[in-house]
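In: What would the 3D arrangement of this be:
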Amino acid sequence: MRKIILAAAFATSALSLAACSESTEDAAGAAVEGAAADAEANLDEAGDAVAGAANEAGAEISGAVDAAGKATDEAGDKIEADVQDESVEEAAAD
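Out: Model prediction:
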């Protein structure tokens, strides 16, 4: 009789442990899914920030290149005007 009671207690304990483990496993799975979703959202935001910064930097570089080109053209017109003994406007028109 004693062995039957011990076997029943053991079986009950095993079933309780299995049920608890499944519940714990489900909770851990939900936590992992939540962490993965948070990580994905953070990466998306970081990617958007990097893309925005790259676009701004590209626009600033483009503006600097345009300004340098304009300054080079103006310097060339001044040199041509001095060499050909004409006004800057006449040199620019050539």
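In: From here on, just use CA atoms for contacts and neighbour counts.
Out: Will do.
In: Centroid-nearest residue for the protein?
Out: The centre of the chain sits closest to residue 47, judged by C-alpha atoms, centre = their mean, with a distance of 1.5 Å.
In: Determine the three-state secondary structure at that residue.
Out: helix (DSSP: H, G, I helix; E, B strand; the rest coil).
In: Please report how far it lies from residue 35.
Out: 18 Å (C-alpha to C-alpha, to the nearest Å).
In: Then residue 81?
Out: Counting by C-alpha to C-alpha - residue 81 and residue 35 are separated by 69 Å.
In: The two: which has the busier surroundings?
Out: Counted by other C-alpha atoms under 10 Å, residue 81 and residue 35 do not tie: residue 81 has more neighbours, with 17 against 12.
In: next up, for comparison:
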Amino acid sequence: MKTTTIFAIALGLGSLAACNNSPQEQTADNIEANAENVADNMEANAENTTDAMQANAENSADAVRNEGEQKADEVRNGADADGNSAN
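Out: Okay, the predicted model is just below:
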């Protein structure tokens, strides 16, 4: 949303400024605005990717913890069932 707003403002300002510019200057301004838009999108995608990677890592870590707890509980319950419990 932020990127779209910034791009719209830049495009509007570019249109106003274009009234006094040569065709070469207009072309250069358009190239610059397009490059800025692409760069902003890249940054937004990187943020989204980082958030997704962090969420996946946290989910994987939780799964490993849960599996470890389950295996430890199985060992404890097995020891209790065969009478070899330390308690």
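In: rewinding a little: map the residue nearest to the centre of structure 1 across to structure 2 for me.
Out: Matched across to structure 2, residue 47 of structure 1 falls on residue 46, judged by TM-score structural alignment.
In: List the contacts of its match.
Out: The contact partners of residue 46 of structure 2, taken as C-alpha atoms under 8 Å, 6 or more residues apart in numbering, number zero.
In: One more pass at 10 Å, please.
Out: Going by C-alpha atoms under 10 Å, 6 or more residues apart in numbering, residue 46 of structure 2 touches 40, 52.
In: cool, residue 74 of structure 1 as well?
Out: Counted by C-alpha under 10 Å, 6+ apart, residue 74 of structure 1 has contacts 68, 80, 88-89, 91-92.
In: Going by secondary structure, it is in what exactly?
Out: Under the criterion of DSSP states H and E, residue 74 of structure 1 resides in helix 2-84.
In: Centre of the chain to stretch 83-92 of structure 1, how far?
Out: Distance of stretch 83-92 of structure 1 from the chain centroid (C-alpha atoms, centre = their mean, to the nearest Å) equals 52 Å.
In: Quote the end-to-end distance of it.
Out: 13 Å.
In: which outside residues touch that stretch?
Out: By C-alpha under 10 Å, 6+ apart, stretch 83-92 of structure 1 touches 73-82.
In: What separation is there between the match of residue 47 of structure 1 and residue 38 of structure 2?
Out: In terms of C-alpha to C-alpha, residue 46 of structure 2 sits 12 Å off from residue 38 of structure 2.
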